[in-house]
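**Q** Need the 3D shape of this:
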Amino acid sequence: MLRNVAVALLDGVNPFELGVVCEVFGTDRTDEGLPAYDFAVASAEGPVLRTEAGFTIRVDHGLERLESADLIAVPAGRSFDARSFPPELLDALRRGVARGARVASVCSGVFVLAAAGLLDGRRATVHWRHAEELKRQYPHLTVEPDVLYIDEGPVITSAGTAAGIDACLHLVRKEHGSEVANRIARRMVVPPHRDGGQAQYIERPVPRTGGDTVSDVLVWLQEHLDEEVTVEQLATRALMSPRTFARRFQQETGTTPYRWVLGQRVLLAQRLLEGTDETVDAIAGRTGFGTAAALRHHFVRAVGTTPNAYRRTFRGPEAA
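**A** Below you'll find the model as predicted:
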C-alpha cells in the first residue's frame, strides 16, 4: 500500500510541478477520512535550491530520505533535457525500483528517470515540446507524446504541468480506489479524470516540404479542403503522372496525399472549433468531412477527444 512518498528535487525545479505532488500527497486530509501519507521532499543538490521561478527553497532531507519511500516523484525543472544529473540520485532511483518502490515523473522529470535507465524498453510520455529530444537522447524507450500519463509497472511518466495531477490521481485511484481519488479531486477542484490526451494541446503548424515540386499543389489544397480531390487530379495540376506525383509528394512531405489532406482538415476543424460559433455539422462541411459523424471519427483518432469536448476545453462549456 502506498504510504510513504518522497519528492527528489534538483536545482531549477519547477514550482508548479513540485506543488502538484505536494498537493496530492502532502496535504493532510485525515479530518475527512482520507488517507495520509508520510511525505517529504529530498534534495539531490544541497539544502538550498533555486527554483525556475527565481526564488529559493530550503530542503531538510537529503537523498537518504528516498530509501524508505514507496513512491519517489521527480518534478520538472529548468533545462532537464540538456543537463547531467547527480550519479547518487540515479543510483537511489534504481535502488528504489529494485526494492519495489514506484517512481514517477512530472513533465521533464522524465529525463532523470531515463538517465537512470529506468525507461529502457518501456513506454513514456513528456510534454510534447520535449518529445523529440527525449527520443533523440534515449532511443531505447518508446515516447508517446499524445497522452497525459503512462503507467508502466513501477514507472509512471506524465506530460506537461497539469498532467502531473492526472498521474498522481491515477496512483491514488489505483491504490485506494475511485472514491478516494474523486474526493481528493473535488477538494482540489479538478476533474478526477480528464478525457483525451495532450494531443489536443499540441501545436501543429502546417508541415514544411522538403522541396518545392508540390508546393503550389499544397497551397491549392489548403484553400480547397472542402472539396473531394483525387491523386490523378492533383497530378494533373502539378503536370506530372499520378505515380511520379505520389512519389514526389511522399519525398517532400513525408506522407501520402490522403494523410496530408486529412491532417489539414483536422487542423482547420480545430481552428474553427476554437474561433467560431459554427455548429459541428457546418464545420464538417467546411473541412471536407461531409458529416458530423465523419468529423468526429477522424477528430477523435487524431486529437484524442471529440469536437464538442475540444470546444469546451478551449472556449468553455457555454460555447459547446
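**Q** Could you use CA atoms for every contact and neighbour count after this?
**A** OK.
**Q** ok but residue 39 is inside a helix, no?
**A** No - going by DSSP: H, G, I helix; E, B strand; the rest coil, the assignment for residue 39 is strand, not a helix.
**Q** which element is residue 6 on?
**A** strand 4-9 (DSSP states H and E).
**Q** structure for this one too, so we can compare:
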Amino acid sequence: MTQRIGLVVFPGFQILDLVALSVFELANAEAGRAVYELEVLSEHGGPVASTAGVTVDSRAFDRRRFDTLLVAGSTTVPPSSGGLLDFLRRALPRTRRLGSICTGAFVLAEAGLLDGRRATTHWHFARELQRGFPAIKVEEDGIFIQDGPVWTSAGMTACIDLALALVEGDLGLELSRAVARKLVIYHRRAGGQSQFSALLELEPRTDRIQQALDYAKKNLHRNLSVDQLAEVAHLSPRQFSRAFLAETGQSPARAIEKLRVETARILIEEGGQSVDRIAAQTGFSDPERMRRAFHRAFGQPPQSLRRAAARTHAPAM
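**A** I've put the predicted structure just below:
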C-alpha cells in the first residue's frame, strides 16, 4: 500500500529541507515500487518562496489523510498562522507520524503538539524553544528524536538522518543503507548523536596539521603520540606541538581525546558492540579510562548515552 508523505512549507522555508523528499524518492527506486507518494503542502497552495528566493509549487491543505507529515524549518523561527496550526492539530490523531525539521519544531510547539514530549531542533534555537515552551523536554544536542508518533530533528542536513530513520522503520536497515549510498553519505547518524563535530571545531589552517588530524582519525586504535603525529606532519615534535596549539587552540593530547570520545559516542549509540570493544577500537587503554573521558565530555557515562539512544529508537506504542 502506498504511503502518502507530505512536506509542509510556508513563505521563507529553508530550501535544503526539500532533500528529505529525495530520501523517500530513492527509497521507491531501491524498493522497485511506489512505496511513497510525495506532496508539498502549504496553507493556500500554489508557489511558495524559500529563503533562497526559489519557489516550489504546493497543494493547499485539505482533509486527505497522510501517513507521514513533516513541517519544514527556516533560518529563523518560522511564522505560524491559525490555518497551519489547525491543520496540524487535526492531522495528529489521524497521521501515523508527524514530524518537524529544524525550526519547524516551533510550529509543532505552538500547536501544542510537543507538550510533555522530548524534542530537538537546530542547536542555535534549542534554548529559545525551551524558554518559550517549558512543557517540552528539549534535548538540544540530538540529531533527531522520536517521542511516540511525533518526530523532531536538528537543523539543516539532519533532515536526511530523520528521513532515513523513517525509511529504515518502514523498509528495513539494508534498504535505508542503500539509499544512503545513493545519496553519497555515511549511513544515517544515530538519533542521539551530537550535532557538533570535533573535527569541525578544530579547523586547522595548514595542510600539515590537517594531515596529522586525518591520520589520527583513521588510527585512533594506536597510541598516537606527539612524536608520531609530528612525523606525519613532517615537523619536529616541538614545532608540531607549537603549530597545533596555535592553529586549533588545543594541545594535541586534548584534541585526540575529543576525536576518540566523538567516535566512541557514535559507536555506543549505534549499539552492536560491547563497551570494552569500543574502548579498544577507539584507543582508550581500558573502559574505565573511556568512562572518565565521557564524564569530562558529556557529564555522563557511556552506558547512559546508550540507554538514551535506545529510548530514541524505541517503537511508538
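**Q** about what we covered before: now do whichever helix or strand comes after the strand holding residue 6 of structure 1 and strand 4-9, the angle between them.
**A** Downstream of strand 4-9 of structure 1, the next assigned helix or strand under DSSP H and E is helix 15-25. Inter-element angle recorded for helix 15-25 of structure 1 and strand 4-9: 180 degrees (by axes from the mean of the first three to the mean of the last three Cα atoms, to 10 degrees).
**Q** what number of residues lie near residue 25 of structure 2?
**A** As a burial measure, residue 25 of structure 2 scores 17 neighbours (other Cα atoms under 10 Å).
**Q** Tell me the spacing between it and residue 303 of structure 2.
**A** To residue 303 of structure 2, residue 25 of structure 2 is 36 Å away according to Cα to Cα, to the nearest Å.
**Q** now do residue 285 of structure 2
**A** Distance from residue 285 of structure 2 to residue 303 of structure 2, by Cα to Cα: 18 Å.
**Q** again with residue 49 of structure 2
**A** On the measure of Cα to Cα, residue 49 of structure 2 and residue 303 of structure 2 end up 45 Å apart.
**Q** Which one of those two is surrounded by more residues?
**A** Of the pair residue 49 of structure 2 and residue 303, residue 49 is the one with more neighbours under other Cα under 10 Å, namely 17 against 14.
**Q** was I right about that one contacting residue 55?
**A** Yes - using Cα atoms under 8 Å, residue 49 of structure 2 is in contact with residue 55, at 4.1 Å.
**Q** what's the matching range in structure 2 for the strand holding residue 6 of structure 1?
**A** Mapping strand 4-9 of structure 1 onto structure 2 (TM-score structural alignment) gives residues 4-9.
**Q** any idea which helix or strand comes after whichever strand or helix holds residue 299 of structure 1?
**A** Applying DSSP H and E as the criterion places residue 299 of structure 1 in helix 292-303. Following helix 292-303 of structure 1 in sequence order, the next helix or strand is helix 307-315 (DSSP H and E).
**Q** Near the closest residue to residue 81 of structure 1 other than its chain neighbours, how many other residues are there?
**A** Spatially, and ignoring its direct neighbours in sequence, residue 81 of structure 1 is nearest to residue 111 (6.1 Å; Cα to Cα, 6 or more residues apart in numbering). By other Cα under 10 Å, 29 other residues sit near residue 111 of structure 1.
**Q** cool, and residue 98 of structure 1?
**A** 11.
**Q** And for residue 242 of structure 1?
**A** Neighbours of residue 242 of structure 1 using other Cα under 10 Å come to 17.
**Q** go on, residue 81 of structure 2?
**A** Number of residues near residue 81 of structure 2 (other Cα under 10 Å) recorded here: 13.
**Q** So which residues of the stretch 151-300 of structure 1 form helices?
**A** 163-176, 178-188, 215-223, 231-237, 242-253, 257-275, 280-286, 292-303 (DSSP state H, counting those that start in this stretch).
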